[in-house]
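Undergrad: For reference, the sequence and a predicted model appear below.
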Amino acid sequence: MTLTRRTMLTGMLGAGLGLTACTPSGPTVHASGDEDADAVASTPAATPPAFPTVDRTIATGLAVPWSLAFLADGAALVSERATGRVLRVDGAGGVDEVGVVPGVAPQGEGGLLGLALSPDEAALYAYLSSESDNRLVRMPFDGGLGTPEVLVEGIALARNHQGGRLRFGPDGMLYVTVGDAADGSRSQDPSDLAGKILRVDADGQAAEGNPFGTRVWSLGHRNPQGLAWDGDRMWAAEFGQDTADELNRIEPGGNYGWPAVEGAGGDPAYVDPIVTWPTSECSPSGLEIDRGVAYLCALRGQGLWIIPLAGDGAGTPQKAFDRELGRLRCVALAPDGSLWVTTSNRDANGTPGTDDDRILRVVI
């Protein structure tokens, strides 16, 4: 299908401190399929809730907290990219180390990245960079970490473009974002796991119903690091190179165009993004969706983008905490309905304060 480009709507100004509306140099909302983009943006279903505020700081002094996986009791397991540690952080600010994942070899953007808990909380899945590859491992979890079992290995490794987000979908399958390892040709090679979103079962095998009969769910990605669902609609956030960062609606078997296309190319061979940003305004990592609104962490853009969703399309994005908190890496919906957001100011690209990195409790 051919997707058309339009300029973003203006005038949805935030009513409070920390929220800014789009500017002409900001994000662009693209039409979705046969829907008219202006109609999508103006529908009541696309109206965002009240702007978010920081309720309190939960934890400080962390070393690049990359991922959050919530336990039923409201605490979260947190990965530290460079140290390989998994921490248990509770809502009162208690921080305890539950284990160090063996085999983590940090280099560049690699290290201990995504975490996902099995639905019964008996196993913790982790995406990590070893000395030779990126890999998916599973560890028994009983309050501490057991010995890792390698489920998927041989994923291409480079100093950047690792991907690394893990999330269980509403279908019970585990989804894995994988970067192109700084080699765009891998993204279009269906036999290569790099530059893809994977869908696997609990043992890391290709899930039943995958479009190619392999682990691959979608292809043509550069460096996707955000995954979330709005009902049964799957969304992913992806780093661009020079021009456009992306929020994509993920279709099974969809080809998202990299390296032939960055942003919206209008080529019917590829699926165009729903929203794009100039790379200076975003660098998207973590993604969460709550009540039809997507929350997207911006690293280089240093803020939290709020995108109202309407079906397969989106309304006008707005930006919260613009340059106030520094680089934001992960956002996750806590059991109590709040959002937990992690900073990433100690990742060699930020300017850390004395209490960085932090986990913040954000309320709507």
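TA: Arrived safely, thanks for sending.

Undergrad: Going by C-alpha atoms from here, please, whenever you check contacts or count neighbours.
TA: OK.

Undergrad: What count of nearby residues applies to the residue nearest to V29 when sequence neighbours are not counted?
TA: Closest residue to V29 apart from its sequence neighbours, by Cα to Cα, 6 or more residues apart in numbering: V275 at 4.5 Å. V275: 28 surrounding residues under other Cα atoms under 10 Å.

Undergrad: Surely V275 is in contact with L247?
TA: Yes - applying Cα atoms under 8 Å, one finds V275 in contact with L247, separated by 5.2 Å.

Undergrad: Quickly list what's touching both of the two.
TA: When Cα atoms under 8 Å, 6 or more residues apart in numbering defines a contact, no residue borders V275 and L247 alike.

Undergrad: need the contact list for P259.
TA: Contacts of P259 (Cα under 8 Å, 6+ apart): G184, S185, S187, Q188, G220, H221, R222.

Undergrad: Can you verify my assumption that the fourth one contacts S218?
TA: No - shown here, Q188 and S218 do not form a contact pair, counting by Cα under 8 Å, at 10.1 Å.

Undergrad: And L174, how far from L333?
TA: As for L174, its distance to L333 is 18 Å (criterion: Cα to Cα, to the nearest Å).

Undergrad: ok, and here's another one to check against it:
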Amino acid sequence: MHAKTTRRRPTSHPRTAAALAAASLSTVLLLVSCTPEPTSVSLPAPESFAEGLDAPWSIAFHDDVALVSERDSARVLEIAESGETREVAVIDGVAPGGEGGLLGLAVHDGELFTYFTAQNGNRVERREIRGEAGDLSLGEPTTVIDRIPSAGNHNGGRIAFGPDGMLYVTTGDAGDRDSAQDLDALAGKILRLTPEGDVPADNPFEGSPVYSFGHRNPQGIAWDADGAMYASEFGQDTWDELNVIDAGGNYGWPEVEGIAGDPDYIDPVQQWSPDDASPSGIAVTGSDIVIANLRGERLRTVPLDDLTASTEQYVGEFGRLRDVVIGAGGTFWFLTNNTDGRGNPSDGDDRIIRLGLD
């Protein structure tokens, strides 16, 4: 195992433009859930913005252009202002199966980063984004990290750039429970890398990409305006989790699931029954964490000033929800996931639902 160094708390970062733009939208979301018949606030109706997607998994923005991954087709789609879709590329080497396939997307400095399941494990690649809106294409791939253990389930797959400019990658335990506690294994972790795939010198374990460990299947990561990092995680049969992520932190799997009160592990700040949750993508507004839930078929809002509280929106209205992001101008997008083999698709599924401000 790598020798453990001192854990580092997240450092403070300036309030991001996305968080500022979304602060008032967070208020709207709370009003949706708490005020059945508002009289002083005009609430916009959710808009079915793009339809006919095939097992979509992730949304990322290149400037103001939304890019969406499809898990099984391995397609990256560009979403036009009209809601029409256009195929940008089919990612070579994707080997879909079970929960594996083309999963997370992230955009950084004009490049698209993709997390996907290949024949020899999960991997992250980066490609230059070329062209203009309506005519985007991708350059040749460069591997960022590969040979992350894969399986029919528990593949993790969310990738995002933190306020420190580093790439964070969630990995599942790929069915090997004990690997989550093994610092020499890439499974059951949140990894931290430079955009080129190098190990940052200030990572908590010398020479290792591991940032935190003891995870079963983390599915969402996001940061607040002060740089604190949050992650959603699928439990097994008892508790799904929302965690605050510390550098070098051990989150307990498979020794514990949910809140255990064991000083050897970091407890989640909230836990939910999988029937009500299966939390996937998350976004942070100016005042709240918003979580897309698959089996629970709802958006859950957790206020940053009370991480033990939550409200729910759209319960059962749109089916399974895979991802949630903040778009240009403070618009709020969430991605349904009813065509992945576990949902009950309705006409138009899968789709992007968009909520904006009047």
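TA: Okay, I see it. Everything numeric here is computed off the predicted structure, so don't read it as measured data.

Undergrad: TM-score for this pair?
TA: After superposition, the two chains reach a TM-score (TM-score structural alignment, normalised by the length of the second structure) of 0.85; 316 aligned residues with a Cα RMSD of 1.7 Å.

Undergrad: what's the counterpart of the residue nearest to V29 of the first structure in the second structure?
TA: Counting by TM-score structural alignment, V275 of the first structure lines up with Q270 in the second structure.

Undergrad: for T60 of the first structure, same thing?
TA: Checking TM-score structural alignment: T60 of the first structure goes with E51.

Undergrad: show me the residues around the residue nearest to its match when sequence neighbours are not counted that make contact.
TA: Computed as Cα to Cα, 6+ apart, the closest residue to E51 of the second structure that is not its neighbour in sequence is R351, at 4.3 Å. Listed by Cα under 8 Å, 6+ apart, the contact partners of R351 of the second structure are S48, F49, A50, E51, G52, L53, L335, T336, N337.

Undergrad: These in strands, which ones?
TA: The strands, defined by DSSP state E, take in S48, F49, A50, L335, T336 from the contacts of R351 of the second structure.

Undergrad: Which of those ranks first by neighbour count?
TA: Among those, T336 has the most neighbours (other Cα under 10 Å), with 29 neighbours.

Undergrad: was I right about it contacting E317?
TA: No - with contact defined as Cα under 8 Å, T336 of the second structure does not reach E317; the gap is 10.5 Å.

Undergrad: got the end-to-end distance for stretch 258-266 of the first structure?
TA: 13 Å.

Undergrad: what range in the second structure does it sit on?
TA: Stretch 258-266 of the first structure covers residues 253-261 of the second structure once aligned (TM-score structural alignment).

Undergrad: So P190 of the first structure belongs to a helix, correct?
TA: No - assessed by DSSP: H, G, I helix; E, B strand; the rest coil, P190 of the first structure does not belong to a helix; its assignment is coil.

Undergrad: Need the counterpart of it in the second structure.
TA: Match for P190 of the first structure (TM-score structural alignment): L183.

Undergrad: now T343 of the first structure
TA: By TM-score structural alignment, T343 of the first structure lines up with T336.

Undergrad: do you know how far its match is from V124 of the second structure?
TA: From T336 of the second structure to V124 of the second structure the distance is 24 Å (Cα to Cα).

Undergrad: got it, and E241 of the second structure?
TA: Applying Cα to Cα to E241 of the second structure and V124 of the second structure gives a distance of 25 Å.

Undergrad: got it, and A151 of the second structure?
TA: Distance from A151 of the second structure to V124 of the second structure, by Cα to Cα: 16 Å.

Undergrad: Counting neighbours, go ahead and name the busier of those two.
TA: The neighbour comparison of A151 of the second structure against V124 (other Cα under 10 Å) goes to V124, with 25 against 18.

Undergrad: The more buried one is in what secondary structure piece?
TA: Element membership for V124 of the second structure, per DSSP states H and E: strand 121-130.

Undergrad: buried set for that strand?
TA: Residues of strand 121-130 of the second structure classed as buried: G121, N122, R123, V124, E125, R126, R127, E128, I129 (neighbour count, 16 or more other Cα atoms under 10 Å).

Undergrad: Repeat that for stretch 173-191 of the second structure.
TA: 173-183, 185-191.

Undergrad: So which residues of the stretch 51-200 of the second structure form strands?
TA: Per DSSP state E, counting those that start in this stretch, the stretch 51-200 of the second structure carries strands over the ranges 56-62, 65-70, 75-79, 85-90, 102-108, 111-118, 121-130, 137-138, 142-148, 159-161, 167-171, 189-193.

Undergrad: what do we get in the second structure for W235 of the first structure?
TA: Checking TM-score structural alignment: W235 of the first structure goes with Y230.

Undergrad: distance of the residue positioned nearest the centre of the first structure from D203 of the first structure?
TA: Geometric centre of the first structure, nearest residue: G226, 1.5 Å, by Cα atoms, centre = their mean. Note on G226 of the first structure: its distance to D203 of the first structure, by Cα to Cα, is 22 Å.

Undergrad: which residue ranges form the helices in the first structure?
TA: 37-42 (DSSP state H).

Undergrad: Can you tell me what G108 of the first structure aligns to in the second structure?
TA: Match for G108 of the first structure (TM-score structural alignment): G98.

Undergrad: contacting residues for its match?
TA: Counted by Cα under 8 Å, 6+ apart, G98 of the second structure has contacts A151, G152, N153.

Undergrad: What residues sit buried inside stretch 100-108 of the first structure?
TA: V100, V101, V104, A105, P106, Q107.

Undergrad: Wait, the second one touches V86, no?
TA: Yes - counting by Cα under 8 Å, V86 is a contact partner of V101 of the first structure at 7.3 Å.

Undergrad: okay but I79 of the second structure is in contact with E87, surely?
TA: No - here I79 of the second structure does not reach E87: they are 9.0 Å apart, not a contact under Cα under 8 Å.

Undergrad: Compare those two (neighbour count), which wins?
TA: Applying other Cα under 10 Å to I79 of the second structure and E87 shows that I79 carries more neighbours, namely 23 against 16.

Undergrad: And the aligned residue in the first structure for the more buried one, how far from V341 of the first structure?
TA: When the first structure is aligned by TM-score structural alignment, I79 of the second structure is paired with V89. The gap separating V89 of the first structure from V341 of the first structure is 13 Å, by Cα to Cα.

Undergrad: Then A332 of the first structure?
TA: The separation that A332 of the first structure has from V341 of the first structure, given Cα to Cα, amounts to 7 Å.
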